[in-house]
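**Student:** pasting the structure only:
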């Protein structure tokens, strides 16, 4: 099934993936493309609308990202957000300048007034809080544009040329801080772009199954199964599509959480699929020995996973396709083209140059995490599996800072288990989206009994998030943190200090490496 498409052109802003998520929440499919994507490629995708994202640059500088003005001749509605708004103004004959001291420059929550006769604000209150983050100012808006939003400091917080379907806002409607921001995006989609809203998980499920069947034919598929949400949903979809042509290989690389390998095997042994567990702890730890760089760790793990799968495929005989539970944030964060790599995911940026398979199948590649969970429910997966918190493919390798040894992995395994156990006992697991322990490479002096210790510092990390593209650090009660700290220091040899990470995403990522 061919879905209506809205393109999100990425100019380097921190909320760009959140914009895409908001569009999909409104029932419209969208994809994020770098601003450098050739116009011919964008036009061939036949979008019903385009959104220009924010970005850290100033449009009037020669080095800043620009857009070919031809895009404004396509007759397609365009919404510019923050930098995207200023880029639209700059490209169409307006004037953007640095904001003067104490005027027009705005950051944070700002009372904003809207012209509700504009399609962007139809049916919404005429006043609300918006999230501003701009140091430049539209000194002159292009001909044909009307001022449809203002603040006390900025007369042109929102502009529109409704005859051409062009809209620009200086604030960020995609963030939760902006009141009715999602409704504004929905108005752009349905009032300006005339979207029908044909993006549903039920339709995606059917089309994804059909696409896999068509691609695989009578071939054999090998799925890299970790037991996490993504690979479990991929397994269910592939099983529905090709049945016994699928073999699921669970590689126990010795970097799983406590008892997790046995739990994964028990869960999938009940399924009517070919399931293979490979004990590969020794070979992975040997490959990782002495390596402390996180990107190199990921790439080592990515390559070794592939080599294990290649070996298993030869045992099965004539496997054509390697399948993975790659999801959209993995693809985006691993970087593509001019996009900056935040971190290479072992199943995307960590793949070796040569892979001994006919092709790779990634049926979840264009889905966000919450969409993957929705798909899992469509496929009939049990809720305990669908709601499970994420665990990275490289496992504890990227939760051990510095070099990796079996002793460190065993230490972290036990500390992480105690953390998760106490969180569950306190009922806090229902309030958290992801929580785990990190064994840092920092050692510090401590006192236990009457003796001096010089042991490792353990960091605890817990976040709340709707989509894993942004996240807020979780406010775990102090008495719960106290129990966790006391237990870990007393029960886990080699740890004498506990710290709690109170950094949100951005500026941090959820994982430490």
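**Tutor:** Here it is on my side, so go on. All values reported here derive from a predicted model rather than from experimental measurement.

**Student:** when you work out contacts or count neighbours from here on, use the C-alpha atoms and nothing else.
**Tutor:** Noted.

**Student:** burial of the closest residue to residue 468 other than its chain neighbours, as a residue count?
**Tutor:** The spatially closest residue to residue 468, leaving aside those adjacent along the chain, is residue 369, at 7.1 Å (CA to CA, 6 or more residues apart in numbering). Residue 369 has 21 neighbours, counted by other CA atoms under 10 Å.

**Student:** before we go on, here's another structure to hold up against the first:
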């Protein structure tokens, strides 16, 4: 990475990803490392500045997340946020104690001593606090830069370019937070604002060319934004030496198998091998009602199908003399995955892996004997950045604005047993939900919108006749990253049209309900 880099050390804060996103909004590259990262791994990023994140612990807790205090002696501009301020004060000789009054929520900070961090900001700052400890004694060389009526809220040592704030400038509730962070990143650190989609595309394509050489690559294509952008990037680097494999697992949406092939081939110019394995998947799912078992079956069968197709492609290339070999005579080929940066961050938990709510389907479990080496061109990007890159690549909006779709497909939206009949019922209902939300001009504003088929039948009346049919739930949520979500108050007229169309057009459903559960306590998907 030849751009300026800001390293963010994560002490377990729920807002760490948001800090990284804010820095990137200034067109400056940021990387999140666990606070336990070694000094060598931090230096390896060639950072021009360091941000210490917040965290839920006290610096005095026995199990508090800890960084090597030597990170404070790098001589780089450093900004401590909340717990990061307390960590800085504690390890540089100051004192931190439990606050007499915890500060949580909106607060006003009086700027006592202006400095580069507060350049251009008003004397009173509207901020958002979340802390139970406070700095009560300053380390040598530091001065109080800001206070609330309860506690010291900012300290600074300008000679060493060390600054700290007790509030969270990364959240929208801190009104001057963006300007404060910009002051640190651009003015104090002197970062170059050159990390743009165009820069990313150029550097990534060149890196892939060097990495792959004259080799071949295979991409597991879902038709979603991530795998499509990853495939286009790799294709730009190596051309038709990339082969994409698209598998019909029997639980795709209505007409999706044909639509994805058309989009990927005609609109993106990708070489796609389409495999209809729907009967194979549905036969394995027959009689299964447990959600985790469904996911594992789909993951296992996908791996098997993908493995078979990849082996066949490699055999053909070997036969035609198109494959490279290493010094030991082994085939050299690559596997492209659309891994995103949140996946990378969450795999490096500060306090260890969190409880598994549900397993996730991906190709990360592909067998080692495939001998495919990994290419993850998007592993440094967030979802919105992937879309920006896709637009700079000239990809069509209908691909880039596609709402997220779970790897196990409709299997996690059919509660209970999966049968060809129930799949068809849900495909038809889901198609109505999506088409009506698009017609209302709401599709791009919503994170996900879809239908769920419930294993509940109820009595209804249609044409003066008694019916006994399934219940369909409609789900629509707002989210930034899928980690939390709020239900969308869809207009009544849209809900009315969706309900009327489903009941009248989808044989097998006679009742429609709307899911108004947020995440947490629910999840976005039903299974």
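**Tutor:** Happy to help now that I have it. Just so we're clear, the structure is a prediction, and the values are computed from it rather than from any experiment.

**Student:** quick one: map the residue nearest to residue 468 of the first structure onto the second structure.
**Tutor:** Under the alignment (TM-score structural alignment), residue 369 of the first structure pairs with residue 383 in the second structure.

**Student:** how close does its match sit to residue 400 of the second structure?
**Tutor:** For residue 383 of the second structure, the distance to residue 400 of the second structure equals 10 Å [CA to CA, to the nearest Å].

**Student:** swap in residue 393 of the second structure?
**Tutor:** Distance of residue 393 of the second structure to residue 400 of the second structure, computed by CA to CA: 11 Å.

**Student:** can you show me the helices along the stretch 1-150 of the second structure?
**Tutor:** 16-25, 39-43, 83-91 (DSSP state H, counting those that start in this stretch).

**Student:** pick the most deeply packed of those.
**Tutor:** helix 83-91 (a mean of 25; mean count of other CA atoms under 10 Å).

**Student:** what's the average distance of that one to the first structure?
**Tutor:** Compared with the first structure after fitting, helix 83-91 of the second structure deviates on average by 2.1 Å (mean CA distance after the TM-score superposition for the first structure).

**Student:** so which elements touch that helix?
**Tutor:** The contact analysis (3 or more CA pairs under 8 Å, 6 or more residues apart in numbering; DSSP states H and E) places helix 83-91 of the second structure against strand 49-52, strand 78-81, strand 95-111, strand 124-137, strand 162-165.

**Student:** residue nearest the centroid of the first structure?
**Tutor:** Taking CA atoms, centre = their mean as the criterion, residue 329 is the residue nearest the geometric centre of the first structure, at 3.1 Å.

**Student:** give me the nearest residue to that one, chain neighbours excluded.
**Tutor:** That would be residue 368: by CA to CA, 6+ apart, it lies 6.5 Å from residue 329 of the first structure.

**Student:** please enumerate the helices of the second structure.
**Tutor:** With DSSP state H as the criterion, the second structure has helices at 16-25, 39-43, 83-91, 177-182, 197-212, 225-238, 256-262, 278-285, 291-319, 341-346, 383-392, 397-400, 420-439, 492-505.

**Student:** between these, which one is closest to residue 372 of the second structure.
**Tutor:** Minimum separation from residue 372 of the second structure across the helices of the second structure (CA to CA) falls at helix 291-319, 9.4 Å.
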